[in-house]
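> Just need the structure, nothing else, for what follows:
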Amino acid sequence: MGISKKAIIEGDEVLRYIPQRPPMVMVDKFYGVQENMSASGLLVTPENIFCEDGVLQECGVIEHIAQSAAMRIGYIHISNGTEVPIGFIGSISKLTIESLPCVGDDIYTEVEVEMEVFDITLISAKVTLGERIIAECQMKVATPGSTK
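You can find the predicted model right below:
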């Protein structure tokens, strides 16, 4: 499976792949996995819990990145016939947020796995709006008890 230009999973179907539930769902599209890369997306809506005055706040962008990593892990687990693990953010580093998306913006996030050691995954993420990078970071995601 590679990364598609069109979402391969959309809407409520993403709930099968992530442990989060509304109103905390911050991904609504998944484009696939290719080697150590995956891609997901989010249409920013006025109902989004992290929207304030029509703008997705920094915490929403960070949660979107974390759930993009979770979507990748969940997709791999479901593909392997195992349960989706519950994980958490271990740390965030090298975070830069150039601008915040507004209601109606459709953000696209690429997650690249830099390293996996036991139940810790180090990822680099890049969030784009159109052709413009709006946020980047490294994140350690822990999935205790998970077997990848």
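
> hey, let's count contacts and neighbours off CA atoms from now on
Fine.

> what about Tyr75, is that helix, strand or coil?
Put simply, Tyr75 is helix when judged by DSSP: H, G, I helix; E, B strand; the rest coil.

> Next, the structure of the following sequence, for comparison with the previous one:
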Amino acid sequence: MTTAIAPARAAAGKEKPKTFAYSSDDIKRMLPHRWPMLMIDRAYDVVPGVSGRGVKSVSVNEPFFAGHYPDHSIMPGVMIVEAMAQLVAVVYVAELLEAPTPAEGDPSGSVGYLGSISSMKFSRLVVPGDQLTLEAKLGQKLGGLRSVSVRASVGTELAAAGSLIVTTERKG
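You can find the predicted model right below:
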């Protein structure tokens, strides 16, 4: 399911953490989301439980473009946040899957919920044809919650950045 990227040596002689890459098919096994709400196409440089990067290719065929400024297609900010949150879920689930003794059962059942969005700034419009590069860095655990720093860019231009609080488990 995963494609491991060989660890590299840092200048100080320490080994960098092992990173993983996940295809869209891998992500469908990791997350409970499905079309039209699956907002991440692939993930890479994933350090399980720590950080990761992802890609969302924005197509004119996205269903939200039909009603969100139909004569001037703009990806809604809430969908950008959702894509970043889904990358967070991939980083979190990767920790369960890549553990020395991987968790059994459906990993998508461990995906929690978005608890809060704070200090989110949108600095560039995202339009069809853009490719969003997503970044997530998991922060401190606060009981059943976890803080996360997220960013989304198009090329070298920042599109959105802020902080999320996510639940670390889903309640049935």
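
> residue ranges of the strands in structure 1, please?
9-10, 29-34, 37-43, 51-52, 55-56, 88-97, 106-117, 120-129, 132-142 (DSSP state E).

> want to try TSV for these, with distance to Gln20 of structure 1 as columns?
Below are the strands of structure 1 laid out as TSV (distance: least, CA to CA, whole Å):
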stretch	distance to Gln20 of structure 1
strand 9-10	15
strand 29-34	14
strand 37-43	14
strand 51-52	18
strand 55-56	18
strand 88-97	11
strand 106-117	18
strand 120-129	18
strand 132-142	15
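
> To Pro23 of structure 1, which of those strands lies closest?
strand 51-52 (11.7 Å; CA to CA).

> hang on, the earlier thing: and the strands of structure 1: which comes nearest Pro19 of structure 1?
Per CA to CA, nearest to Pro19 of structure 1 of the strands of structure 1: strand 88-97, 10.4 Å.

> picking up where we left off before, and the strands of structure 1: which comes nearest Ser79 of structure 1?
By CA to CA (comparing all of the strands of structure 1), the closest turns out to be strand 29-34, at 11.0 Å.

> quick revisit: out of the strands of structure 1, nearest to Ser68 of structure 1?
Ser68 of structure 1 sits nearest to strand 37-43 of all those, at 5.9 Å, using CA to CA.

> what's the matching range in structure 2 for that closest one?
Per TM-score structural alignment, the counterpart of strand 37-43 of structure 1 in structure 2 is residues 51-57.

> one step back: turn the strands of structure 1 into JSON lines, columns for distance to Tyr17 of structure 1 and mean neighbour count.
Formatted as JSON lines, these follow (distance: least, CA to CA, whole Å; neighbours: other CA atoms under 10 Å):
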{"stretch": "strand 9-10", "distance to Tyr17 of structure 1": "10", "mean neighbour count": "18"}
{"stretch": "strand 29-34", "distance to Tyr17 of structure 1": "10", "mean neighbour count": "22"}
{"stretch": "strand 37-43", "distance to Tyr17 of structure 1": "12", "mean neighbour count": "24"}
{"stretch": "strand 51-52", "distance to Tyr17 of structure 1": "24", "mean neighbour count": "16"}
{"stretch": "strand 55-56", "distance to Tyr17 of structure 1": "23", "mean neighbour count": "21"}
{"stretch": "strand 88-97", "distance to Tyr17 of structure 1": "15", "mean neighbour count": "14"}
{"stretch": "strand 106-117", "distance to Tyr17 of structure 1": "16", "mean neighbour count": "19"}
{"stretch": "strand 120-129", "distance to Tyr17 of structure 1": "17", "mean neighbour count": "21"}
{"stretch": "strand 132-142", "distance to Tyr17 of structure 1": "16", "mean neighbour count": "20"}
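
> Now the residue most central in space within structure 1: closest residue in space, sequence neighbours ignored.
Relative to the mean C-alpha position of structure 1, the nearest C-alpha, by CA atoms, centre = their mean, is the one of Ser68, at 1.1 Å. Once flanking residues are discounted, Ser68 of structure 1 sits nearest to Ser40: 5.9 Å by CA to CA, 6 or more residues apart in numbering.

> so what corresponds to Thr14 of structure 1 in structure 2?
One correction, residue 14 of structure 1 is Val, not Thr. Under TM-score structural alignment, Val14 of structure 1 pairs with Ile27 in structure 2.

> Look up how far Ser119 of structure 2 lies from its match.
27 Å (CA to CA, to the nearest Å).
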